[in-house]
Structures are given as C-alpha cells and as structure tokens.
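Q: Fold the stuff below for me.
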Amino acid sequence: MPLKRSMPGLIFCCFFVVSYFSNKYVLSVLKFTFPTLFQGWQTFVGGLLLLVSGKLGWVEINNFSRSAALSWLPASLLFVGNIYGGSRALSRLPIPFFLILHNASEFVTFLIFKLVQRERTSWIKLFSVSVLLVSAVSLPLYDPQFDPGGYAWAVIHFFCVGGYRVFQKSSHLSDLEQQYINYLFSVLLLAFAAHPTGDLFAAMEFPFLMSYKFHSGCCASALLGFLLLLATVKLKSVLPVEHCGAWVFLAKVLAACLSPFMFDIVVNIPTLCCLLSSAFGEALLVYSERIAPER
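A: Sure, this is the predicted structure:
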C-alpha cells in the first residue's frame, strides 16, 4: 500500500532525472546550442502530443475563453524566457550548479507575493528563501570553471521562473490548459525568432545533424519533457502541494547526485558548501510549507 501511494512520486522523479540528463546530453555533449530550434522542437512535440491526448480523452483539457487565453499570454512570455534562458544556462553549467540557480527563483516568487499581498510570513520560510538566494549568489564566486555567459542566462532563467510561478498560483486555468497555451505561444515565437537569432543557418552546419545520436537525443528529450508534464500534473492531483514539494526536492537531489556519473563536473569545497546549503534551504522551504501551507 505505501508503495502504491508513492508510485506517482517515484515516476515523477524518474522522468525528472532522465529528462534533465537527455537535455544536458543534447546541449552539452552534442553541443546543439540553438535554443530557438531545440526548444521550438520540444514545445511543438509537447503541444502535438497534448492535443492528441486531449482528443483521445487521455487527458482533460476544458474549453477556455479567448479572454482567458489572452490574460495568460504574459505568463507564456515568461515561460519562453524560462526555457530559452534555461537551455542556454544548462548547456554551459553542470546540472547541480544549474539547480542551485534555479532554486533562487523561490526568492523571486516570495518577493513578488510579499510586495503584492503584504501577508505575514513565517521566519522559517523567510530564512529558507534567503539561504537559497545566498547559495546562488555565492556559487559563481567560487566556481573553478566560472562561465559568465552561463550564469547570465541562469539569472534570466530564474527571474522568469519566479515570475511565472506567480501567474500559476493566481490563474484559474488548469495546469494542462496553461501548458497548452504555453506550447502554442512558444512554437510561434521561437519559429519567428529562429532566423533573426541566426540559429536556423548555424544549425545547418551542425556536425551531428544527420547522426542517429542527435535525432534519438532530440526525440527522447521532447518525449520525456511531455511525460514529465503528465507526471507533474498527476502528482499534483493526488498529493497536497506541500507533499509535492518534497518529491520535487527528492528529484533534484537525485539529479544532482547522479549527474557526476554521466557528465564532467569540477567541484571544490566552497561550491560543495553551496550545493549543501541550497539543498538545506529547499528542504527547510518544503518543511515551512508543510507546517503552514500557502493558500
């Protein structure tokens, strides 16, 4: 019985880790650093699979009004910034370092809600998001392979993630409806951006373009991204928000711990301390949400 209750969380963790690894493989090992094409492909496949799944009745996507879709477009723009900046950053940074910077988005979300709603916050939550921010700010100072471009894109990524999370918590659209609009908007925007950014012509000279490793890696990353979406929605539907946070934390720990076995990473004592402090901050954040769940 406990295993059955844990199954959605375990499936989510598996898809989370494998999805990150497949993206990292295409971006870093194969060096396909053309995010307008890579993310455009992923969002196109994700949108197509979501549409087909909805038509077949495998997932439920309710009809939503045009005004609801239009009101979600600012969030979709942040979503594009999230995946574009995330691709750029992940191609240059190790997965554990990327996750530390990603965790700093919690501070952005916390700050926006604090300024807008002016609600009282527990000292535990304030301390936890502060630890996440300090860990992210300290990391580039001690990174032995400091890449200014990677960290710059990571900053864009976590600001977009933090802002996007605010829209998520205040929207009446379901997660699948939000993602469906995101997919449509992303495909259109990234398709138009492929030429001005130069990605379209640069990709034509990509050495692995006709390689089965490249095609299998891109197909796997797109499919795994869609399966991760379904696993996330399933997890949220069967567990309270605070319990979902615990599974997300576990998935990040697994991805960070397993990534050195798959990809090259250089860690020193200070960066290891940043990793541990970020993990501590996120664990404390999950605990603060369990004892005082947000409305």
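Q: C-alpha from now on. contacts and neighbour counts both.
A: OK.
Q: quick one: Leu176 from Leu229, how far?
A: 8 Å (C-alpha to C-alpha, to the nearest Å).
Q: What of Ile100?
A: Applying C-alpha to C-alpha to Ile100 and Leu229 gives a distance of 21 Å.
Q: Between those two, which is the more surrounded one?
A: Neighbour count, other C-alpha atoms under 10 Å: between Ile100 and Leu229, Ile100 has more, with 27 against 20.
Q: Could I get the contacting residues of that one?
A: By C-alpha atoms under 8 Å, 6 or more residues apart in numbering, the contact list for Ile100 reads 132, 135-136, 274-275, 278.
Q: Closest one of those residues to Leu250?
A: When these are ranked by distance to Leu250 (C-alpha to C-alpha), Ser278 comes first, at 13.0 Å.
Q: what about the spatially closest residue to the closest one that is not a sequence neighbour, how many neighbours?
A: In space, Ser278 comes closest to Leu132 once its chain neighbours are excluded; the distance is 5.1 Å by C-alpha to C-alpha, 6 or more residues apart in numbering. Using other C-alpha under 10 Å, Leu132 has 28 other residues around it.
Q: and if you look at the one 4 residues further on?
A: Burial of Ala136 is recorded as 26 neighbouring residues (other C-alpha under 10 Å).
Q: next helix or strand past the one helix or strand it maps to?
A: Element membership of Ala136 [criterion: DSSP states H and E] is helix 123-142. With elements assigned by DSSP H and E, the helix or strand that comes after helix 123-142 is helix 148-170.
Q: buried set for that following helix?
A: Neighbour counts over helix 148-170 (16 or more other C-alpha atoms under 10 Å) mark 150-151, 153-167 as buried.
Q: Now Gly163: closest residue in space that isn't a chain neighbour?
A: Using C-alpha to C-alpha, 6+ apart and skipping residues adjacent in sequence, the residue nearest Gly163 is Thr109, 6.1 Å away.
Q: For the one you found, give me its contacts.
A: 162-163, 165-166.
Q: To compare with the earlier structure, here is another sequence to fold:
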Amino acid sequence: MQWKRHINGLAFSFVFVVSYFTNKFVLSVLKFTYPTLFQGWQTSIGALLLLLSVKLGWVEMSRITRSAALLWLPGSVLFVGNIYAGSRALSRLGIPFFFTLQNSAHVVSFVILKLVHREKLQWLKFISVGLMLLSAISLPLQDPQFDLNGYLWAVGHLVCVGAYRAFQVQYKSSLLSDLEQQCINYLFSVLLLAIAAHPTGDLVGVWEFPSLHSYTFHGGCCASALLGFLLLLATVKLKSGLSDHCGVWMILSKVFAVSLSPFIFYMDMNVLSLLCVFTSHCGEALMLYSDRES
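A: I've put the predicted structure just below:
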C-alpha cells in the first residue's frame, strides 16, 4: 500500500503535535514558568533515555571523541538558547503565532549562509524569505493579545534556531550523526541549565509553585520529557526513511498543530493575524519548493 511508505511521516506528525501541545499545556495552562528546570528536566530525561537506548541496542551511536564534542560546542550553546527562549515564548504566545515567528529562523539561516558562501541569489527563495519576514514583522501589530516579552523571547528563539541550522550546514562533518549531536546537546544543556537554575531564581521560586504536588503537573512534565525524546527518534527515522519528504512532513505537522490548537487552547485571533500565519507557512512551503528546484 502507498500509505505504508509514509508511516514514518504520520508517526512524526502525531508525536510533533502532541509534544508541542503537552509543552504548551505545562507552560501556559499549568503556568510552570521556570524554563531552566523545565528544560533541564526534559534534556536530562532525554539524555538518559538516549544512552539507555544505545545500551539496549535500540539505536546505534558511535563513541564521541573529545575533539568532535569540542567542535560541536557552539551548536550546543545555540541549542540551549533555542530551548530556553522557546519555552519562554511558547508560554506567552499561542501556537499559531509561535510557529509564525519560528518560521523566520529560515531568514536568519538564509542571511548567514549567504554572507558565508556568497552564492547567486534565487528569486523564489528570496520571495519566500520575504514572506516569512513580512509575516513575522506584521504579526505583533495585528495580535489582539500583544505580549512584548513573549515576542522578545520569540526573537531570541528564532535567532538561535536559524544560527543553529546554519552551523549544522557549515559543520558538514561525518564525525557526528544526528543522534550524537543531540547527545552532546543534551549533556551540555543539563550542565548549563543546572548551573543557571539558582541565578535565575527558578530553583527558589519553584517551591512556591502551587501545582508542584499535583498529579496533573507530574503527568504533564513526564509526558513532555518522553515526547521530546520520541520526537527526536521520529525525526531521525523520518530523515533516514523519507529524506526527500522530511520538509513536507515538517510543514504539514505545523499546519496540523496550528489548525487544532484553537480547539484546545484559548487564543484571540483576528483576520489580519490569521493572514500573517497563513502567509508565513506559504513562505516556508515556497522555500522548500525552491530548494527542490535548485
């Protein structure tokens, strides 16, 4: 059957949507706004599950050398900035708005790679970048529930995501697989977030959190950590099985999340803000098309 070829894509899309919805639930509904602890918990569980999976032979991962880990260190720093700022932004912004701004990370990686490689400009890619940038700039002006801090954290998030993608392209090393890169990211994140927990006040403030002893809170945090790890495995599986369709499934997953989120989480949208969301995803689809044509 034709649909069996895309079972990895369907699995990825399901885990993607459920993972973001779970994180949004913990961050916004339960209001657990302690990102060093939340992300530290997720990355520590992710690291443990990844190492356990390697030990049991479920996934393959080579021994990581010290030199390879040091070369990848800038990527790990950007990864920490990505998840920290992303948690802050997601706790304050609706999922459709969050993805609209996140799509603008393509603009950051596009500019960085153009400055480095100075390749010939492709008009389709230039138009797609322009659509995503225009949507991101216009969205705060049209948001009925404008939150300045949320948008500032989203800017930090998209800059880190875009720089991380550009670094991955520049790195171009066969020394580290995707799983090995993520393992370094996990271990570095646990260390850095543990150090930052007290200076940021999260370590002290969490004890005053009213839902700390709630079963719903514990269930949400455990689910978010497990889903984050499953999303990693689903992403790696998708890249290895349907590499040509990976970008398509990523866009479809975002569209599914954007379409379903208003039925699960309350958010105030108007026609103009919805147009920004639509234009941004059209821009990302156009960029994917231009990459295939080039």
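Q: ok so, going back, packing partners of the helix holding Ala136 of structure 1?
A: helix 95-103, helix 105-117, helix 269-291 (3 or more C-alpha pairs under 8 Å, 6 or more residues apart in numbering; DSSP states H and E).
Q: The last one corresponds to what range in structure 2?
A: Aligning helix 269-291 of structure 1 against structure 2 (TM-score structural alignment) gives residues 271-293.
Q: got a list of contacts for that stretch?
A: With C-alpha under 8 Å, 6+ apart as the criterion, stretch 271-293 of structure 2 contacts 96-97, 100, 103, 124-125, 127-133, 135-136, 138-139, 142-143, 247-248, 251, 255.
Q: Work out for me the element the closest residue to Phe99 of structure 2 other than its chain neighbours sits within.
A: What sits nearest to Phe99 of structure 2 in space, not counting adjacent residues and going by C-alpha to C-alpha, 6+ apart, is Lys254, at 7.2 Å. Using DSSP H and E, Lys254 of structure 2 sits in helix 246-264.
Q: Can you tell me what the residue nearest to Ser278 of structure 1 aligns to in structure 2?
A: By TM-score structural alignment, Leu132 of structure 1 lines up with Met132.
Q: Check whether its match really touches Ser104, as I assumed.
A: Yes - applying C-alpha atoms under 8 Å as the test, Met132 of structure 2 and Ser104 come out as touching, 5.5 Å apart.
Q: Which neighbours do those two have in common?
A: What both Met132 of structure 2 and Ser104 touch, as defined by C-alpha under 8 Å, 6+ apart, is an empty set.
Q: circling back: any idea how far the helix holding Ala136 of structure 1 is from the chain center?
A: Between the centre of helix 123-142 of structure 1 and the centre of its chain there are 19 Å (C-alpha atoms, centre = their mean, to the nearest Å).
Q: what angle separates that helix from helix 148-170?
A: Counting by axes from the mean of the first three to the mean of the last three C-alpha atoms, to 10 degrees, helix 123-142 of structure 1 lies at 160 degrees to helix 148-170.
Q: Helix 123-142 of structure 1 vs structure 2, average distance?
A: By mean C-alpha distance after the TM-score superposition for structure 1, the fitted helix 123-142 of structure 1 averages 0.7 Å away from its aligned residues in structure 2.
Q: Can you point out the buried residues in stretch 19-31 of structure 1?
A: 19-28, 30-31.
Q: burial count for Leu48 of structure 2?
A: Leu48 of structure 2 is flanked by 15 other residues according to other C-alpha under 10 Å.
Q: secondary structure element for it?
A: Under the assignment here (DSSP H and E), Leu48 of structure 2 is part of helix 35-55.
Q: ok, average deviation of that helix from structure 1?
A: Mean for helix 35-55 of structure 2 is 0.3 Å (mean C-alpha distance after the TM-score superposition for structure 1).
Q: Which elements pack onto the next helix or strand after that helix?
A: Proceeding N to C from helix 35-55 of structure 2, the next assigned helix or strand is helix 66-92, under DSSP H and E. In terms of contacts (3+ C-alpha pairs under 8 Å, 6+ apart), helix 66-92 of structure 2 is packed against helix 35-55, helix 148-171, helix 178-196.
Q: Return the distance of whatever residue of structure 1 lines up with Lys55 of structure 2 relative to Ser174 of structure 1.
A: Under the alignment (TM-score structural alignment), Lys55 of structure 2 pairs with Lys55 of structure 1. Separation of Lys55 of structure 1 from Ser174 of structure 1 (C-alpha to C-alpha) stands at 17 Å.
Q: who's more crowded, these two?
A: Ser174 (15 against 12).
Q: Map the more buried one onto structure 2.
A: Match for Ser174 of structure 1 (TM-score structural alignment): Ser177.
Q: Nearest residue to that match in space, please, no chain neighbours.
A: Per C-alpha to C-alpha, 6+ apart, closest to Ser177 of structure 2 is Met61, 7.7 Å.
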